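Enquirer: Structure for this input, please:
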Amino acid sequence: MRAWLIETNSDGFNALRLGDAERPIPGPSELLIRVAAVGINRADLLQVKGLYPPPPGTNPKIPGLEYAGVVEAVGSGVQHRRVGDRVMGLVPGAAYAEYVTVQEREAIPVPEGMALTSAAAIPEAFMTAYRAIFIEGDLKPGQACLIQPVSSGVGLAGAQLVHALGGTAIGSSRSEEKLAQAQGLAAGIVDGRDDFVEAVKQATGGEGVAVVFDMLGGGGRMNQTLECVRNDGRVIIIGLMSGREDQVDFGHVLRRRLTLRAFTMRSQPLEERIRIAQRFIDELLPLFERGRLRPDIAAVHPFSDAPGAHAVMASNSHCGKLILDISQ
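Expert: This is a model prediction of the structure:
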């Protein structure tokens, strides 16, 4: 099968090369998926650079965390999926290929009428945002959530989710133009121009937000982020776009009983991945089917142009998800 492989060049740097890989064989409880489209994530770029290896047991040479496609074959113990079903979902890696195997209970049905290139933009963004804001952050209807930056694929999904589930979404971005593209946003903050702590206070009547959904991390920003949170609030960290290190006033955290949590979707065990997928099917899939949620797509690239799509992501010039279409 065709697949994008991570190889080391003569200069010592890693790069992607389109080549051949062995087609995977599904186990008893697994599905073989003929992949139609792949969502691109920053983790893919880090894996190519050798900075974010996949979990043990996953092919380290093929990147890719999310897919949409059609069930090609099923294992002997599969009960709930059939050949021909259209499905989408997350995998620990190896999605940049024509075929991938997944545990049947991780596979999520694609909403009827939705193109597979659109479906490929859903799993990582919406499942990550839902887990961060509503499971780890425990956001309730009527509460406010700060999403930074809201212009990423995950951030855009978070804004939609907060709005659809009865919360108030406040988002930050370095681009006013990108802020305008965020659906469901009650207030937008332009980083580098606005006083974002003051803007959050104004948007929440001086109280602060119940949850911060943070993809920026350190780099001198965390203390300001903490000032945006109300007493007993939560900061959920899933990325380090601004830096890995910071100085934090933990007295501030103690006095106001704040909670800091962090996670990655990729490293979680199979049982947790299944639990999140099942919650998605029960709670979010109906919202897609009714049109209350929709994927935000910046561009669809042909499968042959994966390096070009990676360059677009690295430039931060896009707003929304970048997709690889394997039919092209």
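
Enquirer: use CA for all of it now, contacts and neighbours both
Expert: Fine.

Enquirer: Distance from the chain centre to stretch 100-115, please.
Expert: For stretch 100-115, the separation from the chain centroid amounts to 16 Å (computed by Cα atoms, centre = their mean, to the nearest Å).

Enquirer: For that stretch, give me every contacting residue.
Expert: With contacts defined as Cα atoms under 8 Å, 6 or more residues apart in numbering, stretch 100-115 is touched by 23-26, 29-35, 68, 78, 80-81, 85-91, 94, 116, 119, 273-274, 277-278, 281, 285, 288-289.

Enquirer: out of those residues, which are buried?
Expert: Buried members of the contacts of stretch 100-115, scored by 16 or more other Cα atoms under 10 Å, are 26, 30-35, 68, 78, 81, 85-91, 94, 116, 119, 273-274, 277-278, 285, 288.

Enquirer: Could you also give me the structure for this second sequence? I'd like to compare it with the first:
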Amino acid sequence: MSDMMQAVIASGAGGPDVLDVIQTERPTPGNGQILIRVHAAGVNRPDVMQREGNYPPPPGASDIFGLELAGTVEALGAGASRFAKGDRVMALVPSGAYAEWAVVHETNALPVPDGVSMIEAGAIPETYFTVWSNVFQRAGLTAGETILIHGGTSGIGTTTILLAKALGCRVLVTCGSDDKCAAALKNGADVAINYKTADFVAEAKKATDGNGPEVILDMVGGDYMQRNIEAVAIDGRIAQIAFQKPPKAELNMLQLLTKRLTWTGSTLRARPVEMKAALARALEENVLPLLAKGAAHPVIDSTYPLANVREAHARMDSGQHVGKIVLTMMDDGA
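Expert: As a prediction, the model looks like this:
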């Protein structure tokens, strides 16, 4: 086992060209941690925000990029006993996934179910943890309800479609083109709204007999915040997970009272290990059985070797992707 590895850091803030593959020391697992030989790592919107200088790693975290990975356990730190050497695992990390080796607290890792490839597994933790926490725990989406997802072909969007449909919900999405609407419908959405040619508030009302969806998942912000309040059903819930538009807007909050609304938001990266561990156990109970049955596998847009990380980020920046972009460190992908 070499003491060195390849990993991705940024030379500054900017576009994909600031990303560099460097040689650095392989990490050593600490107390309760496992060392993972990384096979695949997902590329996510927060990675782009970090590259642009807008989302630094939490204090004490590595400056190596990447929030999710899949691989094999190669060594155990003191006190780690949940996994054995050679086990296939996928894990959520605060940083460090864009590398040949990574360490993670064993409680923040999950076993990779049979039938799930390493490439698929590398695309699961960040989006599935985020969706389960915000859509099903915080917003309380349940079977028989309708959810409106903004950005239906993003990694978060495709994941939410898959999980919501697998758990008996109706799904509306917004997308920026007819082609993306068609892709969302193919992925399982019931209704796809081109927000560039139609008013999503009116279309969401129309698709729900005038009631509006019970839950809205928003990562846009800006003027969408007022429109979400108008679109959501009475006793509805809005889950805010990001801001692609400004986080500030002038809002009329009267309907928050008259509709008895719940508006919730959260971030995942900076949560303590213990909170992520509890979320991991929730996924183990509710999501891994779906994956084991062949349901709700992530939609993979494209894969790139680690050396081509700039191309992977350029693909993300283009906005043309449908589903997850994945970096590969091993050539088997199995």
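
Enquirer: Among the contacts of stretch 100-115 of structure 1, which are located in strands?
Expert: Among those, the members found in strands (DSSP state E) are Glu30, Leu31, Leu32, Ile33, Arg34, Val35, Ala68, Arg86, Val87, Met88, Gly89, Leu90.

Enquirer: Can you find the partner of the fifth one in structure 2?
Expert: If you follow Arg34 of structure 1 across to structure 2 using TM-score structural alignment, you land on Arg37.

Enquirer: cool, and Arg86 of structure 1?
Expert: Under TM-score structural alignment, Arg86 of structure 1 pairs with Arg88 in structure 2.

Enquirer: now the residue nearest to its match when sequence neighbours are not counted: how far from Val103 of structure 2?
Expert: Among residues not flanking Arg88 of structure 2 along the chain, Thr72 sits closest, at 4.6 Å (Cα to Cα, 6 or more residues apart in numbering). To Val103 of structure 2, Thr72 of structure 2 is 11 Å away according to Cα to Cα, to the nearest Å.

Enquirer: Can you check which residues contact both of these two?
Expert: With Cα under 8 Å, 6+ apart as the test, Thr72 of structure 2 and Val103 both reach Ile36.

Enquirer: Run through the residues that contact the spatially closest residue to Ile9 of structure 2 that is not a sequence neighbour.
Expert: Spatial nearest neighbour of Ile9 of structure 2, excluding adjacent residues (Cα to Cα, 6+ apart): Ile64 at 5.0 Å. For Ile64 of structure 2, the contact set (Cα under 8 Å, 6+ apart) comprises Ala7, Val8, Ile9, Ser95, Gly96, Ala97, Tyr98, Ala99.

Enquirer: so can I have TSV of these showing distance to Val135 of structure 2?
Expert: Shown next, in TSV, are the contacts of Ile64 of structure 2 (distance: Cα to Cα, whole Å):
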residue	distance to Val135 of structure 2
Ala7	33
Val8	31
Ile9	32
Ser95	24
Gly96	26
Ala97	25
Tyr98	27
Ala99	30
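
Enquirer: which of those tops the neighbour count?
Expert: The residue in these with the most neighbours, by other Cα atoms under 10 Å, is Ala97 (32 neighbours).

Enquirer: Excluding chain neighbours, give the residue nearest to the equivalent of that one over in structure 1 in space.
Expert: In structure 1, Ala97 of structure 2 lines up with Ala95, judged by TM-score structural alignment. Nearest residue to Ala95 of structure 1, sequence neighbours excluded (Cα to Cα, 6+ apart): Gly64, at 4.2 Å.

Enquirer: On the three-state scheme, the one you found is what?
Expert: Judged by DSSP: H, G, I helix; E, B strand; the rest coil, the three-state class of Gly64 of structure 1 is coil.

Enquirer: What separation is there between the aligned partner of it in structure 2 and Ala13 of structure 2?
Expert: Matched to structure 2 by TM-score structural alignment, Gly64 of structure 1 sits across from Gly66. For Gly66 of structure 2, the distance to Ala13 of structure 2 equals 16 Å [Cα to Cα].

Enquirer: Over to Thr28 of structure 2?
Expert: Taken as Cα to Cα, the span from Thr28 of structure 2 to Ala13 of structure 2 is 28 Å.
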